[in-house]
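Asker: sharing a model prediction with you, sequence too.
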Amino acid sequence: MTKVIEAERGFKVWWHLTRPHTLTASFVPVFLGTTIALTVEGENINFLLFFAMLVASMLIQAATNMFNEYYDYKLGLDNENSVGIGGTIVRHGVSPGTIMGIALGFYGIALLLGIYICAMSSWWLAAVGLVCMLIGYLYTGGPYPIAYSPFGELVSGIVMGMGIVLIAFFIQTNTVTLDAVLLSVPSMVLVGAIMLSNNIRDIVGDTEGGRKTMAILVGRSNAVYILSLFFIVSYLWIAGLVIIDGITYWALIVLLSIPKPIKAIDIFRLKKEPLEVMPAMKFTAQTNTIFGFLLAIGLLIDYLLF
């Protein structure tokens, strides 16, 4: 019985290391990009390519989380009292080298899947994929980590939000259209919002650690205001596409997700302690997930009905 409990705890530690609730930031863009290819362009979906892209994206996301874990420990930003989703090294005694090894292993598997994706679509994607993987490492690794700069939200939004949507679209269509780009913008903005919410929570610790994130540079209250704008822009963008670009009215079902960002902003405005604002981060991540799914579902409903 004791061995079973220890095994369960061990599994939970390794599962926690991947930061599973963040993986939707890679899953949703793949789903959305593939749905756009099916519904807007009328392409027949290659499901092997879809699943290869999905697994590769999630592996890169998990590896990026592990790089973050590794370098936060190396730079002394993580300790036993840190609040957040990391801390596997300081709380559970996992070797930093082991974490780096697993992250590189995930990158290796993603690279093999990338070779298959390129062989089935275009080898031009090899350069794009390698750049994305490099950015995943440089987000917290290297001499000038992106996460420690004011550009974390922008870079993560472009790569994980818009970039993954467009790659998932491209491997099904062998092209990138204006509609695909326009429909990927909210994904870009909301992935950036996830990063901004994380930086708002960690603003005190990051300041002490020497980071220069957007939240630190503009101040906490202004950062919360910018986060509000991220949410507002995402919803208004879809409404604008419906009115101006002729995207189906079914896309407006994304409005059903509005309670999530409202809750997130309310918490950030009323509370400041890292532990107290953790639910706000969860609601921000859920906004990205639910918004993306609802947008894809709206496109699918219109496709199936008409």
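Answerer: Perfect, thanks for sending it. Residues are numbered from 1 along each chain as shown.

Asker: all contacts plus neighbour counts: C-alpha atoms, from now on.
Answerer: Noted.

Asker: if you count neighbours, what's buried in the strand or helix carrying residue 89?
Answerer: Element membership for residue 89 (DSSP states H and E) is helix 88-92. By 16 or more other CA atoms under 10 Å, the buried positions in helix 88-92 come out as 88, 89, 90.

Asker: for stretch 13-27, same thing?
Answerer: Buried-residue list, stretch 13-27, by 16+ other CA under 10 Å: 13, 17, 18, 19, 22, 23, 24, 25, 26, 27.

Asker: adding another structure so you can compare the two:
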Amino acid sequence: MASTRQWISAARPRTLPAAVAPVLVGCGAGYALGGFFWWRALLALIVALALQVGVNYANDYSDGIRGTDDARVGPFRLVGSRAAQPRVVKLAAFGCFGLAAVAGLVLAAVSSWWLVPIGAASVAAAWFYTGGPRPYGYTGLGEVFVFTFFGLVAVLGTTFVQAGTLSVSAWAGAIGIGLLACALLMANNLRDVHTDADVGKRTLAVLLGEPLSRKVFALLIAGAYLAVLVVGIGHPWCLLALLSLPLAVPPVRAVLGGAKGRDLIAVLGATGRLEFVYAVLLTIGLVFDGPGAP
């Protein structure tokens, strides 16, 4: 029977800052539009964290029963290691999705019921990433899911429940966060590129090949900083996010330098920290340029 420490490890706590990042930026964009409610921010955070942990457990379950994790070099997995029964891990994933749904329904009730189908799509996308008979994460579409739901939907949804509207800055911030989330996934898939190819998991890294995937990783991060410049047109304080650039150098250098296998675990951590610091600085800029700013 899996220990509490093993369950926490399988939830992949190092990925949680990436779930917090879009909520921060969404709240900052909402504040810049004149709206902020702390309890809505808390509910949005619960949705984001529950979905992140839920998708981690769902991937643990689905990859485990397919045998994808039998030769894994990445973080601990419950099903692949035989530490927990697949059914229990599946129930844990659904429990997280249920918590996200409850918090999301409250937000929909106080803002717009159009959030309900968007939330349902988010949960379905989280499950079918590696679950179901034809998981799209096995066909090179994982980055599309991450960009859409952990970038656009998470940031813009948070902005909307705070302010009831959206802005160019919110869109640009959402794109920047989405690109960094994609970079995080690309680093993850580069780490597993050979084992994934052996078991038929055709991630984008497998389809593109290592050399091109490494260049795409660098381009994704560069695109996030281009988004900062766009936000900076209307909110000059948001250029503070450029101060996170030094944090981008080590992971980009490692990936372009050919880091493989376990060496990419450090890249994952560095990319997650980069996304979080980027989001904090961007949020500070949006708040400084918010209502009443000179």
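Answerer: Ah, there it is. Model, not experiment: these values are computed from the prediction.

Asker: thinking again about what came up before, tabulate the buried residues of helix 88-92 of the first structure in CSV, adding columns for distance to residue 185 of the first structure.
Answerer: Converted to CSV, the buried residues of helix 88-92 of the first structure look like this (distance: CA to CA, whole Å):
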residue, distance to residue 185 of the first structure
88, 34
89, 36
90, 37
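
Asker: the counterpart of residue 184 of the second structure in the first structure and residue 253 of the first structure, how far apart?
Answerer: When the first structure is aligned by TM-score structural alignment, residue 184 of the second structure is paired with residue 194. Distance check for residue 194 of the first structure against residue 253 of the first structure: by CA to CA, to the nearest Å, it reads 21 Å.

Asker: same thing with residue 228 of the first structure?
Answerer: Plainly put, residue 228 of the first structure is 20 Å away from residue 253 of the first structure if you go by CA to CA.

Asker: again with residue 282 of the first structure
Answerer: 21 Å.

Asker: again with residue 185 of the first structure
Answerer: From residue 185 of the first structure to residue 253 of the first structure the distance is 17 Å (CA to CA).

Asker: settle it for me: which of the two has more neighbours?
Answerer: Legend: neighbour count by other CA atoms under 10 Å for residue 185 of the first structure and residue 253, higher for residue 185 (20 against 17).

Asker: show me what the more buried one aligns to in the second structure.
Answerer: Aligned partner of residue 185 of the first structure by TM-score structural alignment: residue 175.

Asker: residues near the aligned partner of residue 214 of the first structure in the second structure, how many?
Answerer: Counting by TM-score structural alignment, residue 214 of the first structure corresponds to residue 204 in the second structure. Residues lying near residue 204 of the second structure (other CA under 10 Å) number 23.

Asker: same thing with the one 4 residues further on?
Answerer: The burial count assigned to residue 208 of the second structure is 14, neighbours taken as other CA under 10 Å.

Asker: contacting residues around it?
Answerer: By CA atoms under 8 Å, 6 or more residues apart in numbering, no residues touch residue 208 of the second structure.

Asker: repeat the analysis, applying 10 Å as the threshold.
Answerer: 140, 202, 214, 216 (CA atoms under 10 Å, 6 or more residues apart in numbering).

Asker: ok, residue 50 of the second structure next?
Answerer: 16, 19, 44, 56, 93-101, 103.

Asker: so which of these is the most crowded?
Answerer: Top of these by neighbour count (other CA under 10 Å): residue 44, with 30 neighbours.

Asker: circling back to that earlier point, assign a three-state SS to the match of residue 184 of the second structure, would you?
Answerer: helix (DSSP: H, G, I helix; E, B strand; the rest coil).

Asker: what is the burial count for it?
Answerer: Using other CA under 10 Å: residue 194 of the first structure sits among 25 other residues.

Asker: surely it and residue 228 touch.
Answerer: No - using CA atoms under 10 Å, residue 194 of the first structure is not in contact with residue 228; the gap is 11.8 Å.

Asker: looking at the buried residues of stretch 13-27 of the first structure, spot the one nearest residue 94 of the first structure.
Answerer: For those, the closest approach to residue 94 of the first structure (CA to CA) belongs to residue 13, at 8.8 Å.

Asker: mind checking what the closest one lines up with in the second structure?
Answerer: By TM-score structural alignment, residue 13 of the first structure lines up with residue 6.

Asker: in three-state terms, label that match for me.
Answerer: Residue 6 of the second structure ends up helix, using three-state DSSP.

Asker: same deal with residue 212 of the first structure?
Answerer: coil.

Asker: thought it was touching residue 144?
Answerer: No - using CA under 10 Å, residue 212 of the first structure is not in contact with residue 144; the gap is 11.1 Å.

Asker: between the two, which one's more packed in?
Answerer: residue 212 (19 against 11).

Asker: circling back to that earlier point, out of the contacts of residue 50 of the second structure, who's nearest residue 188 of the second structure?
Answerer: For the contacts of residue 50 of the second structure, the nearest to residue 188 of the second structure is residue 56 (12.8 Å; CA to CA).

Asker: looking for the alignment partner of the closest one in the first structure.
Answerer: By TM-score structural alignment, residue 56 of the second structure lines up with residue 65.

Asker: grab the nearest non-local neighbour of residue 169 of the first structure.
Answerer: Sequence neighbours aside, residue 33 is the residue nearest to residue 169 of the first structure in space, at 4.6 Å (criterion: CA to CA, 6 or more residues apart in numbering).
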